[in-house]
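Participant: Dropping the sequence and predicted coords here.
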Amino acid sequence: MDPDGGNKLAPALTHAQLDALRPHVVELQDGALATTAQLNTTAADVDAIFTTHLPAFIQARGGGPVPVMFWAHGGLVGEGQALETARQLLPWWLANGIYPVYFIWHTGLWATLGDLLASHVTGTSAAQARPAGAWTDSTDTVIEDAVRALGGPAVWEAMKENARLASIAGGGAALVAQRLQAFLAARPGALTLHAAGHSAGAQFHSHFIPAVVRPGPGFDSCSLLAPALTTGEYKATLRPLVGAGIASTAVFGMKEAVARADNCFGLYRKSLLYLVGGALEPHPGTPILGLQQSLLADAELRLLFSGSHRAAAVWSIADTGPLRSRSSATSHAAFQHDAPTMDSVVRRITGRDNIISFGAASHPGVLSAAARMAR
C-alpha cells in the first residue's frame, strides 16, 4: 500500500552486511543518532567516515576532488527497505566515482497512514458499493477530508519535526555537517558536495543543506525527486541558497496529466503530492514544489526554473533534451527506481554524460568491473 515502498518486506541484513554499510549510512531516530535500530550510528562512526573511509576513497581516486552525495529517502520508506536500497545501490554510486552517504531517518507515524486510510475507506458502504475505476476528484476530496479527520496533519508535522531536529544542535545530521565542515577546512578542494532525495527527503534537505552552507562550504548540486515540500518552505530555506550555496539545483516531477493518472495507496486516484497538499498540510490546497502546476503558478519559481543554468525543472515523461534532464517516472514512488531519473542525478553530480547507468545496478559483475577500472 505504501507508494514509497515502506511496506515492502525487505530481507533482514546480516551483521556483515550492516558493517559494510556503516561507512556510508547515518541512521537517525527522532533526529538524533540511532541507538535502538538495526544499524545504530555512533559519533565514532560519523568520525570514521571523515577520518578513515572518505580519505581512503579520495586516495584511491588519485587525491580528489571527489563528489560526496548525501541521500535522504522519502517519508514512507521503512528502515529495512531503506537499508536494503542503500546496500543494493552502494556499488553503483561507487562505480561512478561518487562517495554516497545515506541518511536513514525514522519518519514516525506516517507509516501507519495507509492502513488508517484503507480501514476508513473500506469500512464505508459507499466505498464497498463503488465499482473499481469509478473514483473521481470528488471521491478524492472525501478521502482528503477523512485523512485530515484521522489526524493526518499532526502525523505529517511530526515527520517534519524529525527532519528539523536532525540538523539542529544535538542532531545526527548536524554532527555530520560539523565533521564535514572540519574536513574541508583541513583539506580544501578535496570534495565536491551534492544532495539528493526523494519525496519527504526534500524536507530533510531543507534543513541539512542550510546547516552545512551557512558556516561552511557550498553544494555543487541539489536534486529533489518528487519533492514533498511546499513552495513556501522551499522559498524560505533552499531558494535563497541557489547561486549562493547551491551552485545548481533540479526538481524532478511528473507533468500534471501524469500526476493525475497516478494513485496513492490504491485508493486516492492522484499522486501522493496531491494528498500532501490537500490533506496533510495545515491549509487544504497548499502548493507543493513537486507538482508542476504549483511551481508554474509561483512567479518567482517559474522564473527561476525557466531555463537558468542554476535551476532546472524536469517533468516526466521527459525522454528528449539534455541527458541530465531525463525522467520516465509515471508514479510518485518510481523516481528513485527510474533509470533516466537516477542517471540524470549522477550526471549532474559528476558533470559528465558518460556514466555507468542505473540499469547496471542489478548486475554486480558489471559494477565490480567498473569499480576496478575507476580505481
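Facilitator: Noted; the coordinates are in hand.
Participant: Could you use CA atoms for every contact and neighbour count after this?
Facilitator: OK.
Participant: got the contact list for the nearest residue to Asp145 once chain neighbours are set aside?
Facilitator: Of all residues not flanking Asp145 in the chain, Ala279 sits nearest, at 6.6 Å (Cα to Cα, 6 or more residues apart in numbering). Contact analysis of Ala279 by Cα atoms under 8 Å, 6 or more residues apart in numbering lists 144-145, 147-148, 152-153, 285.
Participant: repeat that for 7 Å
Facilitator: Applying Cα atoms under 7 Å, 6 or more residues apart in numbering to Ala279 gives the contacts 144-145, 147-148, 152-153.
Participant: Now flag whichever of these is closest to Gly321.
Facilitator: The nearest member of these to Gly321, counting by Cα to Cα, is Glu144 at 36.7 Å.
Participant: and for whichever strand or helix holds the closest one, what are the contacting residues?
Facilitator: If you go by DSSP states H and E, Glu144 is part of helix 137-149. Outside helix 137-149, the residues that touch it by Cα under 7 Å, 6+ apart are 117, 268-269, 275, 278-280.
Participant: can these go into TSV with extra columns for distance to Leu367?
Facilitator: Listed next are the contacts of helix 137-149 as TSV, based on distance: Cα to Cα, whole Å:
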residue	distance to Leu367
Leu117	41
Tyr268	39
Arg269	38
Leu275	38
Gly278	42
Ala279	42
Leu280	40
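Participant: ok, those residues vs Gln38, which is closest?
Facilitator: For the contacts of helix 137-149, the nearest to Gln38 is Leu117 (28.2 Å; Cα to Cα).
Participant: Go ahead and list the helix or strand containing the closest one.
Facilitator: Element membership for Leu117 (DSSP H and E) is helix 113-122.
Participant: Check the offset of that helix from the chain's centre.
Facilitator: Offset of helix 113-122 from its chain centre (Cα atoms, centre = their mean, to the nearest Å): 25 Å.
Participant: which element follows it toward the C-terminus?
Facilitator: As assigned by DSSP H and E, the chain's next helix or strand after helix 113-122 is helix 125-129.
Participant: Which parts of the stretch 1-150 of the chain are strands?
Facilitator: Shown for the stretch 1-150 of the chain, the strands assigned by DSSP state E, counting those that start in this stretch span residues 25-29, 32-33, 66-72, 99-105.
Participant: about what we covered before: what residues sit buried inside the helix holding Glu144?
Facilitator: For helix 137-149, burial by neighbour count (16 or more other Cα atoms under 10 Å) applies to 139-140, 143-148.
Participant: again, but for stretch 226-233
Facilitator: By neighbour count on 16+ other Cα under 10 Å, the buried set for stretch 226-233 is 226-231.
Participant: Would you mind finding the longest helix in this structure?
Facilitator: In terms of residue count, the longest helix belonging to the chain (DSSP state H) is helix 79-95.
Participant: Run the angle between that helix and strand 25-29 for me.
Facilitator: Angle, helix 79-95 to strand 25-29, by axes from the mean of the first three to the mean of the last three Cα atoms, to 10 degrees: 160 degrees.
Participant: then this one, side by side with the first:
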Amino acid sequence: MPKAETQNRTFDVLPDPADFRDRLYTPTLIEVPPRIDLEEYKLAKVPLLNQGSEGACTGFALATVANYLLRRRKVDPDEIPVSPRMMYEMAKRYDEWSGENYDGSSARGAMKGWHKHGVCCNELWPYEVKKIDRILTTERIEDAIMRPLGAYYRVNHKDLISMHSAINEVGILYVTAVVHDGWYNPTDAGVIPPSEKKLGGHAFVIVGYNSEGFWIQNSWGHEWAKDGFALLTYDDWLENAMDVWVARLGAPIRLHTPRATATSLSENAGKAQVYTFGTVRPHIINIGNDGQLQREGTYGMAKEDVANIFEKELPQLTQSWSKRRILLYAHGGLVDERSAVQRVADYRPLLLEHEIYPIAFIWRTDFWTTLKNILEDALRRRRPEGPLDSAKNFLLDRLDDALEPLARTLGGKHQWDEIKENGILATKNAEGAGRILLEHLDALLNTDPDIEIHIAAHSAGSIFFAPLIQLLTTSGKIKAGPMKGKSGQGHTIASCNLWAPAITIDLFKECYLPVIHNGTVKHFDLYTLTDKSERDDHCANIYHKSILYLVSHAFENTLRIPLIRDQGVPILGMSKYVEQDAELTSLFKGKRSHWFQTPNNLPEKEIGASRSQRHGDFDDEKLTLISTVSRILETAIHDADVEFQRSAASMKSEREELDTHQ
C-alpha cells in the first residue's frame, strides 16, 4: 500500500474505489442553519483521541463518530469510549485489497466493518501501537453487537449543500481527504493554511461549519491546532476531499436461543448478521483461494482465530459436557458462503443439545451460478431461435449427451478442477486452513484422547476431506493419495458420514478406504440417491440428470462419449457405480459400513432414514441430519426439533423455477 510518513505521522488512507451500489445521501427539507458552531459540538464532550504514529486514522475517526452518536443518543446515552482498534482491524477485512498485513484502509471498508460487526468498548480491545491483536473473541463480539451501526450513506463530497444538510441532521460526518504541509502549521485560530506539498490520505470527522469552511476534529491529540480541532476552508476541502459518509446507530438486540440465531441469519430476516455473528463464528473455518484462510469479509479469519476456537471457545462451551464430540463438516460445491453459514446455524441447536461441537469449513465453492450460465450457453448452441418443433421431440432424449461435451469445453471442467484443487490444497498446502486446524486438533487429542472426532460431508465436501482424513488418521508414512510421503497423526475417527459424495471412487479408495478397513474410521455411512432419483433430478431444468451425472460424464478427466465410452468416471455418490464395484459391495456387507439409498422408507427414528429426492436435498433434509446425529451418538434420537431456514440460494432457485412457468 502506498503511504507517506512525515513528522512521525503516517498518511495511508486510500480513496474508496467506485461502487455504484453505495446508497447516496439525499438532503431533506429540514432547515439548515447558516452555521453550526464548534462550541455546540463540544457540549457532547466527545473524547479527543490520539492515534500516534500508526496509520490507523480510519479506525480513530470512525470511533469518534461512534462516541458522538452514542453520547447524543436520546434513549440510553452511552459515554463508554469505543475501540478504535476494532474499527481499524475490521476496516481492513472489508477493503478491496487482499489481506490485513498492511497499515491503512478505506472509509468504506471501515463503515462495512462497523455495519457487519458493531463495535466493542475500548477496554475490551485497547489500542496499543504496533501490537498485532486481530482476534474477534466472543467477549468482544458480544459487546460489539450492543453498539450496531444502523443506516449509513455516502455523501457527495463535492456537494456542500448535501454536506451541510447531513451535518445538521446527524451532527457529525466521517470523511477522508488528502492532507498537506499546512496541517502541520495551523494558525492560532485553528485555521489550516493552504500548501502545495501533499502528504497523503487521512481520515477525520467534520463536526460543524461556518461561512469559511468546516470545523474538524482530528485524532492527533489536544496539542494539535485549536485543542485538537481546526477549520478546513471550503477551497481546501474541494481541492483535496476524497470521501464522505454519514450514519445513524442501530438498535441493539440480544438473541438467547440457537434457534433464534439460525432464524436471524436466514434470507427472510434481512440483514441481521451483526446480531448473530458471535454465535456462529466459533464454529466456522473460512477458506479462500489455494485452501488458505480467508482473511477478508464477514467471516474472515487468521491463524489466531483458529487458535482461539480450540483454546477458548470450544473448552468454554463444552466444559460441562459428559462426553466431548467434535463434528467436522464440509459443504458441497453448489453452495455460496451465506447459505453455508446458514446451514451451520441450522445444525447448531440440535448438535449442541446432544453435546456435539460443530466446526464447518466454509470453502467458497458456489459453483451453481457458473454452472447454470455454462449450461444455458451450451443449450443456446444446440437449439434454433423460437419454440422447438414438436417433430423433433425424439431429440430431447439426446439433449444431455449433446450438452455434456459443450459444458466441459465452455469451462465446466476448469471450474470443477478449481473447486477440487482448493479443497485438496486446504490440507496439502502447509499454510492451508485444514492443516492449521489439524495442528490444533492434534494437540487437543494428545491432551484429551477421549474426545471423539466425527466427519460429515455433502457432495464435493468429500473431496475436501480426502487429504485431511489421510493426515489425521494414518499412522506413519502415507503411501498414496494427495498426502503421499507425509507422516500422519494416527488419530481415530468415530464416524464418517458422506451425503451424495462427489469424490471419485479411485480417490476414495486411496484416502478413505485404507483407514475404514483398518478400523481407524470406526463407522462409515454412505448416502446416495437411487439411480432413478439421480436420473429424475436436473440441473437448472437444462441438463436432465443430477449434477453427479454431469460431473461423471463431463467434468472429470475422461469425457464420456456415447457408444464409444459409454460410462463416465465412477463417482462414489452414484449408486450405479457402487453396485458395479466388487470391493465396495463387499465393504457394505460388514457391520461397520452402511450404504443407504434415498429416498427410502426406513422408519423416521432409524439410522439411515432419509427422504432426499435430489442431490441438493441432503444438507437440509431433516431425517438425513437426524440419522447422522444418531450415528454419532450410536443411538437413535427421538423427538428431534429441527428447523431449516430458507437460504438465499434456495429462494433464488425457486424464483427461477417460477420464472420458467410464466
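Facilitator: Sure, I can see it. Since the structure is predicted, the reported quantities are computational estimates derived from the model, not experimental observations.
Participant: How close are the two chains, by TM-score?
Facilitator: The pair, once superposed, lands on a TM-score of 0.87 when counted by TM-score structural alignment, normalised by the length of the first structure; 351 aligned residues with a Cα RMSD of 2.3 Å.
Participant: Show me how to select, in PyMOL, the buried members of the contacts of helix 137-149 of the first structure.
Facilitator: Buried residues among those (16+ other Cα under 10 Å), as a PyMOL selection:
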select buried, resi 117+268+269+275+278+279+280
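Participant: Pull the contacting residues for Leu69 of the second structure.
Facilitator: Contacts for Leu69 of the second structure were tallied using Cα under 7 Å, 6+ apart; they are Leu249.
Participant: Next up, identify which helix or strand it is on.
Facilitator: Assessed by DSSP H and E, Leu69 of the second structure sits inside helix 57-71.
Participant: centre of the chain versus that helix, how much separation?
Facilitator: 26 Å.
Participant: what about Gly75 of the first structure, neighbour count?
Facilitator: Look at Gly75 of the first structure: counted by other Cα atoms under 10 Å, it has 28 neighbours.
Participant: Please pull up the equivalent of it in the second structure.
Facilitator: Aligned by TM-score structural alignment, Gly75 of the first structure pairs with Gly333 of the second structure.
Participant: swap in Gln203 of the first structure?
Facilitator: Under the alignment (TM-score structural alignment), Gln203 of the first structure maps onto Ile463 of the second structure.
Participant: List the contacts of the helix or strand hosting its match.
Facilitator: Counting by DSSP H and E, the element that carries Ile463 of the second structure is helix 461-473. Under the criterion Cα under 7 Å, 6+ apart, residues 330-332, 420, 423-424, 427-428, 434, 482-483, 488-492, 498, 501-503, 511-512, 515, 520 lie in contact with helix 461-473 of the second structure.
Participant: Narrow the residues you listed to those in helices?
Facilitator: Per DSSP H, helices hold the following members of the contacts of helix 461-473 of the second structure: 420, 423-424, 427-428, 434, 511, 515.
Participant: Which pair of the residues you listed spans the longest distance?
Facilitator: The largest separation in those, counting by Cα to Cα, is between Lys420 and Val515 at 21.5 Å.
Participant: would you list the ones in helices among the contacts of helix 461-473 of the second structure in CSV and tack on distance to Asp531 of the second structure and neighbour count?
Facilitator: Below are these laid out as CSV (distance: Cα to Cα, whole Å; neighbours: other Cα atoms under 10 Å):
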residue, distance to Asp531 of the second structure, neighbour count
Lys420, 24, 19
Gly423, 27, 35
Ile424, 28, 23
Thr427, 32, 29
Lys428, 33, 23
Gly434, 33, 27
Cys511, 25, 27
Val515, 28, 20
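Participant: For the strands of the stretch 1-150 of the first structure, give me a markdown table that also has distance to Leu289 of the first structure and mean neighbour count.
Facilitator: As requested, the strands of the stretch 1-150 of the first structure are exported to a markdown table (distance: least, Cα to Cα, whole Å; neighbours: other Cα atoms under 10 Å):
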| stretch | distance to Leu289 of the first structure | mean neighbour count |
| --- | --- | --- |
| strand 25-29 | 25 | 26 |
| strand 32-33 | 27 | 24 |
| strand 66-72 | 17 | 22 |
| strand 99-105 | 21 | 25 |
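Participant: Please identify the helix or strand for whatever residue of the second structure lines up with Leu184 of the first structure.
Facilitator: Matched to the second structure by TM-score structural alignment, Leu184 of the first structure sits across from Leu445. Assigning secondary structure by DSSP H and E places Leu445 of the second structure in helix 433-447.
Participant: after that helix comes which helix or strand?
Facilitator: Counting by DSSP H and E, what follows helix 433-447 of the second structure is strand 452-458.
Participant: Mean deviation, that next one versus the first structure?
Facilitator: On superposition with the first structure, the mean distance recorded for strand 452-458 of the second structure (mean Cα distance after the TM-score superposition for the first structure) is 0.6 Å.
Participant: how far off strand 356-362 does that strand point, in degrees?
Facilitator: With the same axes, to 10 degrees defining the directions, strand 452-458 of the second structure sits at 40 degrees from strand 356-362.
Participant: what packs against strand 452-458 of the second structure?
Facilitator: On a contact count with 3 or more Cα pairs under 7 Å, 6 or more residues apart in numbering; DSSP states H and E, strand 452-458 of the second structure meets strand 325-330, strand 495-499.
Participant: For Leu62 of the second structure, find the nearest of the ones you listed.
Facilitator: Proximity to Leu62 of the second structure (Cα to Cα) singles out strand 325-330 among those, at 36.9 Å.
Participant: So what touches that closest one?
Facilitator: 355-362, 451-458, 461.
Participant: circling back: next, the buried residues of the helix holding Leu117 of the first structure.
Facilitator: Using 16+ other Cα under 10 Å as the test for burial, helix 113-122 of the first structure gives 113-114, 116-118, 121.
Participant: Average offset of it relative to the second structure?
Facilitator: Once fitted to the second structure, helix 113-122 of the first structure is off its aligned match by 2.1 Å on average (mean Cα distance after the TM-score superposition for the first structure).
Participant: follow-up on the earlier one: now the strands of the stretch 1-150 of the first structure in CSV, with distance to Phe358 of the first structure?
Facilitator: CSV is the format used below for these (distance: least, Cα to Cα, whole Å):
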stretch, distance to Phe358 of the first structure
strand 25-29, 20
strand 32-33, 30
strand 66-72, 15
strand 99-105, 15
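Participant: Out of these, the one nearest Ser125 of the first structure is which?
Facilitator: Of all these, strand 99-105 comes closest under Cα to Cα, at 37.9 Å.
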